[in-house]
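# One predicted model, sequence on top.
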Amino acid sequence: MTQKLIIIGAGMASGRVIEHLVEDAPGAYDITLINAEPRGNYNRIMLSPVLAGDKTYEEIVTHDDAFYADHNVACKFGTKVVGIDRGSKTVTTDQGEVLSYDKLIFGTGSNPFMIPLPGHDLNGVIAYRDLEDTERMMALEAGARCVVIGGGLLGLEAAAGMAARGVDVTVVHIMGHLMERQLDEAAGYLLKKALEAKGITVLTSANSKEIVGENGHVKALMLDDGTELPCDLLCMAVGIRPNTALAQEAGLAVGRGIHVDDQMQTSIEGIFAVGECVEHDGALFGLVAPLYDQAKVLAKTLIGEEAAFKQKSLSTKLKVTGCDLFSAGDFAEGEGREDIVFRDPSRGVYKRLVIENDRLIGAVMYGDTADSNWFFGLIQSGEDISEMRETLIFGPAYQGGGASDPLSAVAALPPEAEICGCNGICKGTIVDAINAGATDLGAVRSTTKASASCGTCTGLVEQVLQVTLGDDFQMPTAQPICGCCDLTHEDVRLLIKSQELKSQEAVWQELGWKTRNGCHVCRPAVNFYLLADWPLEYRDDPQSRFVNERKHANIQKDGTFSVVPRMWGGITNAAELRAIADAADKYNVPTVKVTGGQRIDLLGVKGEDLPHIWADLNKAGLVSGHAYSKGLRTVKTCVGTDHCRFGTQDSTGLGIKLEQILWGSWTPHKVKLAVSGCPRNCAEATCKDVGIICVDSGYQVGVAGAAGMDVKETERLVDVPTEAEAIEWTTAFIQLYRENAKYLDRPYKWVAKVGLDWVKERLADPVERTRLVDAFELSQSIYRKDPWAEHAQQAERFQPLADLTLEAAE
């Protein structure tokens, strides 16, 4: 039964909760989002680039009106909650509305701390917390004067942003060096010099005494030594305090923040809190990484899954342009600790490592932070560094003897090394996304969310791209299909259609190919385009396919192969399982694994055994699962109405029908489907290329999803009442994708290029939809076949001859 969920506050943490909920359990909650600001969720940590003029507000909006509408989130922006009745489970707004809830989330964030100096209430004295504050600073003209009180991260970002606009900025900091919580004195000194080089005046060990005004407006800041700093605007950036007033009035346990347990539940059952307003085990949180961790835990808690929030070591990177700075761990001096320090004054480089008991416990870096993630990984893991003690300061490239190329530090990072601290994305996740087709920064962001928050890891993500892709990295957006010609993929597709080119030879000749027969890059693409556009006239060229498709099996790193039989919709039976077990025994298969797509993978099959194992599996009625192909891989299903008490439709039956219709088809890239029998989404349909959610009224068809550590959810294509219509729309979408997408573009990349509205418009036309379905069926009638059966028949024909030869030899 759908529950009512009210969320108070549209900050980054509560926004991430909504993302996880609509992704993992769409329809489980009717969500109402109440926010005092007159807008929804935006990326607050990107206000600095907005201030500096590098981005616009529209570019940092995380959830626009369409997002809320698509996910049926009721929004009440510019509205405050003024009361909570725990007994009746209602909240009252300043508009007089009384709203009931089953679950309630406090995402009230924090309030900026304003030093109660005389004059702090003058006009022109602001904090730096939201869009309105940013717009006040942006309104200053070049040559205007601004004083920033606070030399922490936020204050320095405000100062740098205004300085970039030509504002005369002075930073006043009470401590002896900048960012004292994150930096030691030496690094703070270098940072001060760098900011002064940008034209920012920095005063440390400076104590503010009074804000001087004139006619009700700020005029100057007076220091306790009598110095007056004239200003047209004064920005206080001296810290934040959790916004707990409403929670306290409602009777929740409150300390410095709202008390929560490991599941983010407050002291009152059914009421939760997330973000900067919470206090967990005595700690408060102001960085985005732990807030996103909290959001993930809370979402899992709300849908009944086990999860626990654990505090982690955090690192800090400064986002002031030109100031490369990193700190992590504990770098305070203490007994039993030793420092390793590297200084290069001419390059402005400073590094300090703090070691205790042969463990790296802290690191501060300025000017050269390329190895920061590697050092951070050592701090988190607690690895014994005694063996690399002599060369530790020089980073991973020097472990084992000497320097390497500039990308060696990134190449040396282990898969578990964290790359994006905001979203907790490790190198292995990014590499997996790249290998799955995310070959540019935008695709990596879309697939994994790496570098999608504060952006400080963007350079590192690009380095991972470069290391993983090698020479294919950073090719121009309109890059040629390969070195054989000057045409893009899009050009080639258009010319094949417009000039009615129906053979590879015609393409090479008519389109000015520089080589006679193409190459390993262009041949697979051209082969597919011809196959998709001219199924009656063109015949597939097996030699123009990638090695796995030629072998009809995935080659493994040891030279053996993976064999995956197809299991329609994840359904199998005892006879098939016996055949798989017998094959595993007969061919000494070392690993038998259940895949995430509800199939069984036989790993480690020798190449010479492939035709024979296929023949044995064929006898049991099993066909190729095409786990190696650019085509349909799996249709994942839940048990649906046959067994599940929550099922609304026959999801298994629909999944089987879709797989039997679509299997064996060639597509620009691999395609995965799923059908979930209810909005609880056990089949994970909302992160597939095509995902169908069964509901009481029929079927919700979504497309263009992508899976990773954090997934890209599907976008709603259509809601239909019948199974036949769901099949029709899915088949038409696949054919539209076949006819228009660039080779090796997954559906989510293609949809991003052409726009979902264009796709919807094409498929909404019943005549066009019928044409697409007919075209797909025509192609299937010509090309669908089981490659295992063909090769198995050959093996059967040649087996008697092999037996005779063996007998003669004996």
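Received, thanks.
# Every contact and neighbour count from this point should use C-alpha atoms.
Fine.
# mind listing what Leu229 touches?
Contact partners of Leu229, counting by Cα atoms under 8 Å, 6 or more residues apart in numbering, are 147, 220-222.
# In helices, which of those appear?
Among these, no residue falls in helices (DSSP state H).
# Now do the helices in the stretch 701-810 of the chain.
Along the stretch 701-810 of the chain, the segments classed as helices by DSSP state H, counting those that start in this stretch run 723-740, 747-754, 756-764, 766-783, 787-809.
# what would these look like in CSV with mean neighbour count and distance to Gly15?
Conversion of the helices of the stretch 701-810 of the chain to CSV gives the following (neighbours: other Cα atoms under 10 Å; distance: least, Cα to Cα, whole Å):
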stretch, mean neighbour count, distance to Gly15
helix 723-740, 20, 30
helix 747-754, 18, 22
helix 756-764, 15, 23
helix 766-783, 16, 36
helix 787-809, 14, 47
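# ok, structure two:
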Amino acid sequence: MPTNHRDSALPVSRATDGQGRKRLLVVGNGMASLRFLERLTEGCPGLYDVACVGAEPQAAYNRVLLSSLLGGEIDEAATAFRGLDWYESHGIRLITGAPVTAIDRENGQAIVGDAHVLPFDTLVLAVGSLPIRLPKPGMDLPGVITFRDLSDVAAIRKAAVEHAKAIVIGGGLLGLEAAAGLAKRGIDTTLLHVMDRLMERQLDHEAAGLVRRAMEERGVRVILGADTAAVEGDGRVERLRLADGTVLPADLVVMSVGVRPSLALAQGAGLATNRGILVDDRMATSDPRIFALGECAEHRGLVYGLVEPSYEQADTLARHLSGQSVAYEGTHLATSLKISGLPVFSAGLVDTPADAEAVTLFDPGAGLYRKLLLREGRLVGAVFVGDIAEQASCKALIRSGEPVGDVDDLMFGRPAPQSLAA
């Protein structure tokens, strides 16, 4: 079992580690898991005897940079967060490349691989999510690859040989990033999206149109309203057929149509689940000794697939396990990113409801779009493309619900403060 410490078979005894510390086991070593470990060790170092188990062979890395890695803008080392020495110096036993296969709640044990046992008094599940594959014929052919982790990037790079034709299915953020990364490598790339606009959850039609233009300017062919019927080929991917009969040649198909929470471990342990692992405001599951956070958790009916909510949940749980009285009340979602070099921001509502007013600024030639959604003088949504300088102010106003002072300040930017000098 790959690990960075000496013991391969760990002791099974429970309760404490001989120093009066309870055993804390974290399952999953992704971005949310690392954030939790950082906050816990900052706030109360040495409070727990901590072990962390990750299924991937690497320690936690920055998934946000996968498209830059795919496009050759950075190397794999640039995606790393903390070296193994950080875990060791903070007293965390990190086990990598070893999935937890079962949880024995009665005896407080987690089974790693086939037979290794890790004891726990407190368990944190940060097992993330799994990429969705469309239930269509041919999705198991060699050459159909998801875009989710470092191994996927390696597989896409191997398949994206010179003169290859690539098709990316999915016009959400990950799909756009995958398509941009492939195009940057000089690959003939087509992006398919079943909806009538890209990133429909974050952008309205005008903003999505600017994003589409930016993608096309970088060599990505975009086809909207594209319903995939099947992937076809003799032994491997050769073409993709749409529901309208259109046939597109393909050597590589990248699947990016969303993710679903990883539930098998929790369900096998008898924890309450719905779309995700059900948690309360302190991130506790139906078993008070077991907590969940990040993409696998469902809080107040919502499953978040973004980094910011995962970090807020990690902060809440770290404070709770440090003895503080704290509650996670949900996250007001906001998106701030660059798509093919084009800055994009959205928060709150995207499309204009009947009871709200939209104030817009649109200059297609300059690639600039700003929309503010106001309800009774309060900001309930914002979409910016091209210039996102006022994003922090918009996020604060949407979250606080305070009345907007001067709409022009949000639309055009606040004037620079005047000098007090005579």
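That came through, no problem. Keep in mind the model is a prediction, meaning the values are calculated, not measured.
# aligned partner of Thr170 of structure 1 in structure 2?
Applying TM-score structural alignment, one finds that Thr170 of structure 1 aligns to Thr190 in structure 2.
# Pretty sure that match sits in a helix.
No. Remark: Thr190 of structure 2 does not belong to a helix; assigned using DSSP: H, G, I helix; E, B strand; the rest coil, it is strand.
# Please look at it and Leu224 and confirm they touch.
No. If you go by Cα atoms under 8 Å, Thr190 of structure 2 and Leu224 don't touch, sitting 10.8 Å apart.
# quick one on the thing from earlier: looking at structure 2 now, which of the contacts of Leu229 of structure 1 still hold up?
For the contacts of Leu229 of structure 1, the subset whose aligned partners also touch in structure 2 (both residues aligned by TM-score structural alignment, their matches' Cα atoms under 8 Å) is 220-222.
# Name the surrounding residues that touch stretch 51-58 of structure 2.
Identification of contacts with stretch 51-58 of structure 2 by Cα under 8 Å, 6+ apart yields 2, 23-30, 92-100.
# Let's see that with 7 Å instead.
Applying Cα atoms under 7 Å, 6 or more residues apart in numbering, the external contacts of stretch 51-58 of structure 2 come out as 24-29, 92-99.
# Could you do stretch 759-767 of structure 1 as well?
By Cα under 7 Å, 6+ apart, stretch 759-767 of structure 1 touches 717, 768-769.
# Pick the one among these closest to Leu662 of structure 1.
Nearest to Leu662 of structure 1 out of these is Arg769 (Cα to Cα; 16.0 Å).
# which ones are touching that closest one?
By Cα under 7 Å, 6+ apart, Arg769 of structure 1 lies in contact with 732, 763.
# Show me how far stretch 247-262 of structure 2 is from its chain's centre.
Relative to its parent chain, stretch 247-262 of structure 2 has a centroid offset of 17 Å by Cα atoms, centre = their mean, to the nearest Å.
# That stretch: end-to-end distance?
Distance between the boundary residues of stretch 247-262 of structure 2 (Cα to Cα, to the nearest Å) amounts to 34 Å.
# for stretch 318-326 of structure 2, same thing?
End-to-end distance for stretch 318-326 of structure 2, by Cα to Cα: 10 Å.
# what does that stretch correspond to over in structure 1?
Against structure 1, stretch 318-326 of structure 2 falls on residues 299-307 (TM-score structural alignment).
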